[in-house]
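A.B. asks: My questions are about this predicted structure, shown below with the sequence.
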Amino acid sequence: MPNTADTKSAAAAAKAARAEDEAATIQENIDRLRGDISSLAKSISRYGTEKTGEYTERASKAGKDIADVSQQTLDSLTEELNRLEQSLTSHVRRKPLQSLGIAAGIGFLIALLSRR
């Protein structure tokens, strides 16, 4: 018949074995979680790289579009200013005294406004 001390030591040994098994299971779970986290981090990194490339391409296209529109607007304004200059030159040649009077009047008004 087994004595009480042997039973207690066997129970303690069994309890210690279960604790070791549980610790091993916990360690395996932790290792699996580390692997999953590492895989997730790599996936997120790839996704971010892809999105960065996509957004860079979009921004580049938008920049080119803005540059094209700006150039077209600048060309249009340049043409309009050239037409206005030709019109003004033509008017000054047809009516030089009137043009001189208008320029003097504008100069006088600017001088009055700048004194105040």
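C.D. replies: Yep, it's here.
A.B. asks: Please count neighbours and contacts with C-alpha atoms only from this point.
C.D. replies: OK.
A.B. asks: other SSEs contacting the longest helix along the chain?
C.D. replies: Longest among the helix segments of the chain by residue count, using DSSP state H, is helix 4-94. Judged by 3 or more C-alpha pairs under 8 Å, 6 or more residues apart in numbering; DSSP states H and E, helix 4-94 is in contact with helix 96-115.
A.B. asks: So which elements touch the helix it packs on?
C.D. replies: Judged by 3+ C-alpha pairs under 8 Å, 6+ apart, the packing partners of helix 96-115 are helix 4-94.
A.B. asks: putting a second one here so we can go through both:
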Amino acid sequence: MATATPTGNGKTDGPSAAELDEQIRQLRTDITELAHTMRGMGDAKARDFKKRARGKAEEISAGAEDALTALTDQLEEIERQVGRKVRKNPFAALGIAAGVGFLVAMLARR
């Protein structure tokens, strides 16, 4: 740090030009180090955010796969139930199919 030197009249002179140059050089060095530190912190935060985002994406993907599996299982169960009812009562199934076909044809005409 710069020190003031007393003059003959009891007052102190400010720092010399060499001392000011040294302080400016030190400030530049400190600012450069601070910039490197901040860049490192930013990089670390970015890596952390990427890691967390990747984890969330994997979590969501696994949840979607589980939901798709559950939906597929439900549809297969419905298909089995419909198949059993059709085998148990084929004429009712035929009548229902004809009725649904008639309704679809009516709606398609409009």
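C.D. replies: That came through fine. None of the values given here were measured: they were computed from a predicted structure.
A.B. asks: Would you give the TM-score for this superposition?
C.D. replies: Put the two chains on top of each other and the TM-score (TM-score structural alignment, normalised by the length of the second structure) is 0.74; 96 aligned residues with a C-alpha RMSD of 2.1 Å.
A.B. asks: Number of residues surrounding K85 of the second structure?
C.D. replies: By the criterion of other C-alpha atoms under 10 Å, K85 of the second structure has 13 neighbours.
A.B. asks: residues in contact with it?
C.D. replies: For K85 of the second structure, the contact set (C-alpha atoms under 8 Å, 6 or more residues apart in numbering) comprises A93.
A.B. asks: distance of the alignment partner in the first structure of it from A16 of the first structure?
C.D. replies: Using TM-score structural alignment as the criterion, K85 of the second structure maps onto H91 of the first structure. According to C-alpha to C-alpha, to the nearest Å, H91 of the first structure stands 109 Å off from A16 of the first structure.
A.B. asks: can you check E79 of the first structure too?
C.D. replies: Distance, E79 of the first structure to A16 of the first structure, by C-alpha to C-alpha: 93 Å.
A.B. asks: again, but for Y47 of the first structure
C.D. replies: For Y47 of the first structure, the distance to A16 of the first structure - C-alpha to C-alpha - is 46 Å.
A.B. asks: likewise K51 of the first structure?
C.D. replies: Counting by C-alpha to C-alpha, the separation of K51 of the first structure from A16 of the first structure is 52 Å.
A.B. asks: Could you do R34 of the first structure as well?
C.D. replies: From R34 of the first structure to A16 of the first structure the distance is 27 Å (C-alpha to C-alpha).
A.B. asks: Counterpart of T49 of the first structure over in the second structure?
C.D. replies: Matched to the second structure by TM-score structural alignment, T49 of the first structure sits across from D43.
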